[in-house]
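**Student:** no sequence on hand, only this structure:
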């Protein structure tokens, strides 16, 4: 005797209808990069993410950088295809420990960083009952709103330690999403061109990101009434290449390079909320010279549609 699939079919029809009618519904999404899933017309997406990042190098100065920051994002659905976003970072602490001829010293700063504004347009979409596929270009800029001339008793802080870089930066790319009830796959290709300020420019960055979100609870939709919440296991991959920083008329030999990060994590997804967390760990790093490298990055936060 064939088993009944009515509970699964019912949830499939419900989510398919939500996707097609534009009703606010939070879907699983990447934790370390953007998504092509829509923000319904006239609705908002609010996101807060706490980032704890530890970096170090193997050079003679034995640099260690610790960052605790909060990224606040607000998105708005202008139309069913076009959404705009603003992101404001705040650094609770950005600290450098370094060995100098005077011994080991600590330098730090805090405050608001550079604000980013960007748009995302759904170029292609295909919605079916229980699944959706989308392709969306992303384009934006980062304004020099953060302090780029902070100093301490040792003088002006080094460029990488400043809350802002003092330059206008631009970025563009494309994100894709394929979502079903059981899993979701996403990818992003993004290029960032960094501007110059006072003879300094951070190295331009190219990145390719991928994410798999797989539903681990409930294991079965059978007997689940209404609109359930979900728990997803995440595995994300980030491949990043950074050019050397430009200083004056030359480049910094100890900057830039390539890296590959993997980020396992979890998401709890309800109708209006996502609570999520990942830990990004380096699989391979190829810094130029004694460029600083990531030890790990922890990301925890939430999102809400309204």
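**Tutor:** Noted; the coordinates are in hand. What you are looking at is a predicted structure, and each value in this text was computed from that prediction instead of being measured.

**Student:** C-alpha only now, for contacts and for neighbours.
**Tutor:** OK.

**Student:** which strand runs longest in this protein?
**Tutor:** Longest strand of the chain, by residue count under DSSP state E: strand 82-100.

**Student:** just the strands in the stretch 101-250 of the chain please.
**Tutor:** 103-112, 116-121, 124-128, 131-142, 151-152, 155-156, 169-180, 183-193, 196-197, 200-201, 205-217, 230-242, 246-247, 250-251 (DSSP state E, counting those that start in this stretch).

**Student:** ok now the second one, how far from the chain's centre?
**Tutor:** A distance of 13 Å separates the C-alpha centroid of strand 116-121 from that of its chain, computed with CA atoms, centre = their mean, to the nearest Å.

**Student:** quick check: closest non-adjacent residue to residue 304.
**Tutor:** Counting by CA to CA, 6 or more residues apart in numbering, the nearest residue to residue 304 once its immediate chain neighbours are dropped is residue 273, at 4.7 Å.

**Student:** oh, I was asking about residue 121
**Tutor:** residue 82 (4.5 Å).

**Student:** quick revisit: how near is the residue nearest to residue 304 to residue 160?
**Tutor:** Distance of residue 273 to residue 160, given as CA to CA, to the nearest Å: 34 Å.

**Student:** and these two? Which one has more around it.
**Tutor:** A count of neighbours by other CA atoms under 10 Å puts residue 273 above the other of residue 273 and residue 160, at 20 against 13.

**Student:** ok, that one to residue 230 distance?
**Tutor:** For residue 273, the distance to residue 230 - CA to CA - is 11 Å.

**Student:** please apply the same query to residue 31.
**Tutor:** Separation of residue 31 from residue 230 (CA to CA) stands at 16 Å.

**Student:** looking only at neighbour counts, state which of the two leads.
**Tutor:** Each of residue 31 and residue 230 has its neighbours counted (other CA under 10 Å); residue 31 has more, 25 against 21.

**Student:** and that one, helix, strand or coil?
**Tutor:** Using DSSP: H, G, I helix; E, B strand; the rest coil, the structure places residue 31 in coil.

**Student:** then this one, side by side with the first:
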């Protein structure tokens, strides 16, 4: 099993998805112009053997320059734990920073690389919900890359999430492919398919998940609408913590 995980991790380190519009469950290295804002949300309906949860973040992204980004994520969560608590609360607030340090453009294609950090503040309940509500501080540090052409997009992410006062230290890799279904046109109108993989290894708990998300996106001018369904491919963790599925609904508006 360990050899198999190493093969997956090595593969993900060199490939992840990116297409003509922003990925849905993944991240992107391509940025808009300096001085621009994006307001977005990506609601997740998560069903596991342990609980049902609805996670609704309101995210404000600002680009001080064309190669830097800062963001504030204010999330709300509704949860119902089987045989346990239920409620509606503020989840963990997140601060995002990104810096694009490499860019190479050619006719009809581009390759870019971004350094990324995501600081999770312990404002949520201690629900032990990875990426949603842990009630503990965590710092994520990663590298995002993307290669995009007029016909397809590929992007990767590799990083580590450090939780000093908990046991959710995580080695994370992502791989995604984007396929535009419409020809490039002006004004911008896109219909994109996304094929996105997430590999998660909790180093202290020795838990592992490989997830696959199938998504579709409509992008027109300065607004996008997203829909994706995420399912587990491999799960090596307690049965009570296994994911059944997640459904993502999102929108973003840039100005």
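**Tutor:** Yes, it's here. None of the values given here were measured: they were computed from a predicted structure.

**Student:** superposing both, give me the TM-score.
**Tutor:** With the length set by TM-score structural alignment, normalised by the length of structure 2, the two chains reach a TM-score of 0.85; 236 aligned residues with a CA RMSD of 2.1 Å.

**Student:** ok, now which ones touch the residue nearest to residue 304 of structure 1?
**Tutor:** With contact set as CA atoms under 8 Å, 6 or more residues apart in numbering, residue 273 of structure 1 has these partners: 26, 302-305.

**Student:** show me what it aligns to in structure 2.
**Tutor:** Using TM-score structural alignment, the partner of residue 273 of structure 1 in structure 2 is residue 223.

**Student:** state the distance from its match to residue 71 of structure 2.
**Tutor:** Computed as CA to CA, the residue 223 of structure 2 to residue 71 of structure 2 distance reads 18 Å.

**Student:** now residue 121 of structure 2
**Tutor:** Residue 121 of structure 2 is 13 Å from residue 71 of structure 2, by CA to CA.

**Student:** aligned to residue 154 of structure 2, what sits in structure 1?
**Tutor:** With TM-score structural alignment as the criterion, residue 154 of structure 2 matches residue 185.

**Student:** residue 300 of structure 1 versus residue 31 of structure 1, what's the distance?
**Tutor:** Applying CA to CA, the value for residue 31 of structure 1 to residue 300 of structure 1 is 8 Å.

**Student:** find residues that contact each of these two.
**Tutor:** By CA under 8 Å, 6+ apart, residue 31 of structure 1 and residue 300 have these common neighbours: 276-278.

**Student:** relative to residue 171 of structure 1, which of the residues you listed is nearest.
**Tutor:** Set against residue 171 of structure 1, the nearest of these by CA to CA is residue 278 (24.3 Å).

**Student:** wait, the closest one sits on residue 298?
**Tutor:** Yes - between residue 278 of structure 1 and residue 298 there is a contact under CA atoms under 8 Å: 6.0 Å.

**Student:** so for these two, which sits in the more crowded spot?
**Tutor:** Between residue 278 of structure 1 and residue 298, counting by other CA under 10 Å, residue 278 is the more crowded of the two (24 against 18).

**Student:** give me every residue that touches the closest residue to residue 141 of structure 1 other than its chain neighbours.
**Tutor:** Among residues not flanking residue 141 of structure 1 along the chain, residue 170 sits closest, at 4.3 Å (CA to CA, 6+ apart). Residues in contact with residue 170 of structure 1 (CA under 8 Å, 6+ apart) are 139-142, 192-195.

**Student:** tell me which of those residues are still there in structure 2?
**Tutor:** Mapping those onto structure 2 (both residues aligned by TM-score structural alignment, their matches' CA atoms under 8 Å) leaves 139-142, 192-194 still in contact.

**Student:** just put the residues you listed in TSV and tack on neighbour count.
**Tutor:** Listed next are these as TSV, based on neighbours: other CA atoms under 10 Å:
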residue	neighbour count
139	19
140	19
141	18
142	22
192	20
193	17
194	21
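
**Student:** export those residues to JSON lines and append columns for distance to residue 177 of structure 1.
**Tutor:** Output for these, formatted as JSON lines (distance: CA to CA, whole Å):
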{"residue": "139", "distance to residue 177 of structure 1": "17"}
{"residue": "140", "distance to residue 177 of structure 1": "20"}
{"residue": "141", "distance to residue 177 of structure 1": "23"}
{"residue": "142", "distance to residue 177 of structure 1": "25"}
{"residue": "192", "distance to residue 177 of structure 1": "21"}
{"residue": "193", "distance to residue 177 of structure 1": "25"}
{"residue": "194", "distance to residue 177 of structure 1": "27"}
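
**Student:** just give me the closest of those residues to residue 264 of structure 1.
**Tutor:** Closest to residue 264 of structure 1, out of all of those and judged by CA to CA, is residue 192, at 25.1 Å.
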